[in-house]
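1. got a sequence here, can you build the structure:
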Amino acid sequence: MEIVLGISGASGVVYGTRLLEVLRERCFVNLIVTEAARKILEIECDRSYKDIISLADRVFEPGDLTAPIASGSYLFDAMVVAPCSMRTMAAIAYGMSDTLITRVADVCLKQRRPLVLVPRESPLSLIHLRNMVAVSEAGGIVLPASPSFYSRPLKVGDLVDTVVCRILDILGIDNSISPRWGGFGGNAYNDTGEEQ
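-> Reported below is the predicted structural model:
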């Protein structure tokens, strides 16, 4: 499976970096990291851009509209933007392909390939909500970075994994990185049926 992962300049870059760590074990990953995301990486994660790009199979600059992934004729399986800034969401909603991330997202929509956008913004304005509706109506999937708590997370990483697990599920990638809901008995279970 070949995935395009965009990390845009919004708080919550840990969702993108954790997804990259998991995807690299299972997929060929094309990575695009915006300039703003590179700065946020250092602030929120104490990780460098150089460290992150070493995890990807191929890395593209955010302004490189000549990259192979910018064309509908280039075959890849899906795209995820995590986190997805509200600027990026708006550009995708209105078909403004002015960056490589927004162009590849446009390719996904027109070619009917899975596109998963992971906004972390809160609260949401009416404009944000309308942009999300527009993306959803066009065929994209808006997956808010809204972690679940039934697994009784102990660390921030546990919360991040609940969101990454849902992204992987949408992509059709088997995983057990986060416990699954086990019913109202109060127990969450992993894929092997073991209580967490």
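2. from here on, contacts and neighbour counts on C-alpha atoms
-> Will do.
3. where exactly do the helices run in the protein?
-> For the chain, the helices defined by DSSP state H occupy 13-23, 35-40, 49-53, 86-93, 100-111, 126-137, 156-171.
4. show me the contacts for the residue most central in space within the chain.
-> Against the mean C-alpha coordinate of the chain, by C-alpha atoms, centre = their mean, the closest residue is Ala82 at 3.0 Å. Ala82 sits next to Leu5, Gly6, Ile7, Ser8, Gly12, Val13, Tyr15, Gly16, Leu117, Val118, Pro119 when contact means C-alpha atoms under 8 Å, 6 or more residues apart in numbering.
5. one more to put side by side:
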Amino acid sequence: MSRKRLVVAMSGASGAPYALCLLEELLRQGHEVHLLVTEAGWRVLKEEHQWPIQEREQIFYQRFGHLPGTLIYHPIKDIGASIASGSFRIDAMIVIPCTMGTLAKIAHGISSNLLERTADVMIKERRPLILVPRETPLSSIHLENMLKLAQAGVSIVPAMPAFYISPTHIDDMVRFVAGKVLDILGIDHQLYQPWEGKA
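-> From the prediction side, this is the model:
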């Protein structure tokens, strides 16, 4: 398996466990991951994982620095970062979880921070962009924005865990969603057991 250069971005929707599971698996497999976290994303990490967010990127290096992959953290306001340019080759970008506000800005080409700028670059360069929205119920505005992005080639992967895997713990459901993202990326994994049919 070839080493990929990927961007993983966390916005402020509930669902930080999905992002952490995906990040851990990518780094465990030795990929290069450029990480972005919005201000609201840091708030979610504090609420859902009790992370001391004043430490910022250091907590990611402390948690994942032992893995064989390469982790590169970019401040969300650094619009001069490497990943903001189309000349910097990125294999794919994943926004997980993705708020409806972030999704709307991406759908309309609004780039007010590094996450939105990088997503805009992925679309204009026709590179894989995966959004994992986590919201319910969905309004017609949300659905129209998703359709607009899907028509532009963006993969929309709602955080909808399946039950055919017979989950016994919340981690099983988290791993399923992260695994679906890896499926789209063409990265082999063992985060969940694929459906093989039953007699």
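6. care to give me the TM-score?
-> Overlay of the two chains. TM-score (TM-score structural alignment, normalised by the length of the first structure): 0.91; 185 aligned residues with a C-alpha RMSD of 1.2 Å.
7. what about the counterpart of Arg130 of the first structure in the second structure, how many neighbours?
-> Matched to the second structure by TM-score structural alignment, Arg130 of the first structure sits across from Glu144. Glu144 of the second structure has 13 neighbours, counted by other C-alpha atoms under 10 Å.
8. quick one: Glu144 of the second structure and Ala104 of the second structure, what's the gap?
-> 9 Å (C-alpha to C-alpha, to the nearest Å).
9. so where in the first structure does stretch 98-111 of the second structure end up aligned?
-> Stretch 98-111 of the second structure maps onto residues 84-97 of the first structure, going by TM-score structural alignment.
10. gap between Ala138 of the first structure and Thr162 of the first structure?
-> With C-alpha to C-alpha as the criterion, Ala138 of the first structure and Thr162 of the first structure are 26 Å apart.
11. oh sorry, the question was meant for Lys110 of the first structure
-> 29 Å.
12. quick one, which of the two is more surrounded?
-> Of the pair Lys110 of the first structure and Thr162, Thr162 is the one with more neighbours under other C-alpha under 10 Å, namely 23 against 12.
13. what does the more buried one correspond to in the second structure?
-> In the second structure, Thr162 of the first structure lands on Phe176 (TM-score structural alignment).
14. so that match is in contact with Gln190, correct?
-> No: assessed by C-alpha atoms under 8 Å, Phe176 of the second structure is found out of contact with Gln190, at 9.7 Å.
15. ok so, going back, so what's the match of Thr162 of the first structure up against?
-> Counting by C-alpha under 8 Å, 6+ apart, Phe176 of the second structure has contacts Pro161, Ala162, Leu191, Tyr192.
16. let me know the closest of those to Ile59 of the second structure.
-> Leu191 (23.8 Å; C-alpha to C-alpha).
17. residues contacting the closest one?
-> So Leu191 of the second structure contacts Arg175, Phe176, Ala178, Gly179 (C-alpha under 8 Å, 6+ apart).
18. can you tell me the closest non-neighbouring residue to the residue mapped onto Val13 of the first structure from the second structure?
-> Val13 of the first structure maps onto Ala16 of the second structure when the alignment is built from TM-score structural alignment. Leaving aside its sequence neighbours, Ala16 of the second structure sits nearest to Leu45 (C-alpha to C-alpha, 6 or more residues apart in numbering; 6.2 Å).
19. that neighbour against Gly15, yeah?
-> No: in this structure Leu45 of the second structure lies outside contact range of Gly15 using C-alpha under 8 Å: 9.0 Å.
20. in the second structure, what residue corresponds to Leu65 of the first structure?
-> So, by TM-score structural alignment, Leu65 of the first structure is matched to Ile79.
21. ok, now which ones touch that match?
-> Asn113, Leu114, Arg117.
22. make a ChimeraX selection of the buried ones in those residues.
-> Remark: buried members of the contacts of Ile79 of the second structure, expressed as a ChimeraX selection using 16 or more other C-alpha atoms under 10 Å:
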select :114,117
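23. how do the contacts of Ile79 of the second structure look in the first structure, which are kept?
-> Among the contacts of Ile79 of the second structure, the contacts conserved in the first structure (both residues aligned by TM-score structural alignment, their matches' C-alpha atoms under 8 Å) are Asn113, Leu114, Arg117.
24. quick check: the first one vs Tyr61 of the second structure, distance?
-> I take that to be Asn113 of the second structure. 22 Å.
25. give me the number of residues near Ile101 of the first structure?
-> Neighbours around Ile101 of the first structure, by other C-alpha under 10 Å: 34.
26. distance of it from Phe28 of the first structure?
-> To Phe28 of the first structure, Ile101 of the first structure is 17 Å away according to C-alpha to C-alpha.
27. before we move on, back to that, aligned to the residue nearest to Ala16 of the second structure, what sits in the first structure?
-> By TM-score structural alignment, Leu45 of the second structure lines up with Leu41.
28. also Ile156 of the second structure?
-> So, by TM-score structural alignment, Ile156 of the second structure is matched to Val142.
29. with Val7 of the second structure instead?
-> For Val7 of the second structure, the residue aligned by TM-score structural alignment is Val4.
30. so how far is Asn30 of the first structure from its match?
-> 5 Å.
31. more neighbours: the two, which one.
-> Val4 (24 against 21).
32. thought that one was touching Arg24?
-> No: look at Val4 of the first structure against Arg24 with C-alpha under 8 Å: they stay out of range, at 11.5 Å.
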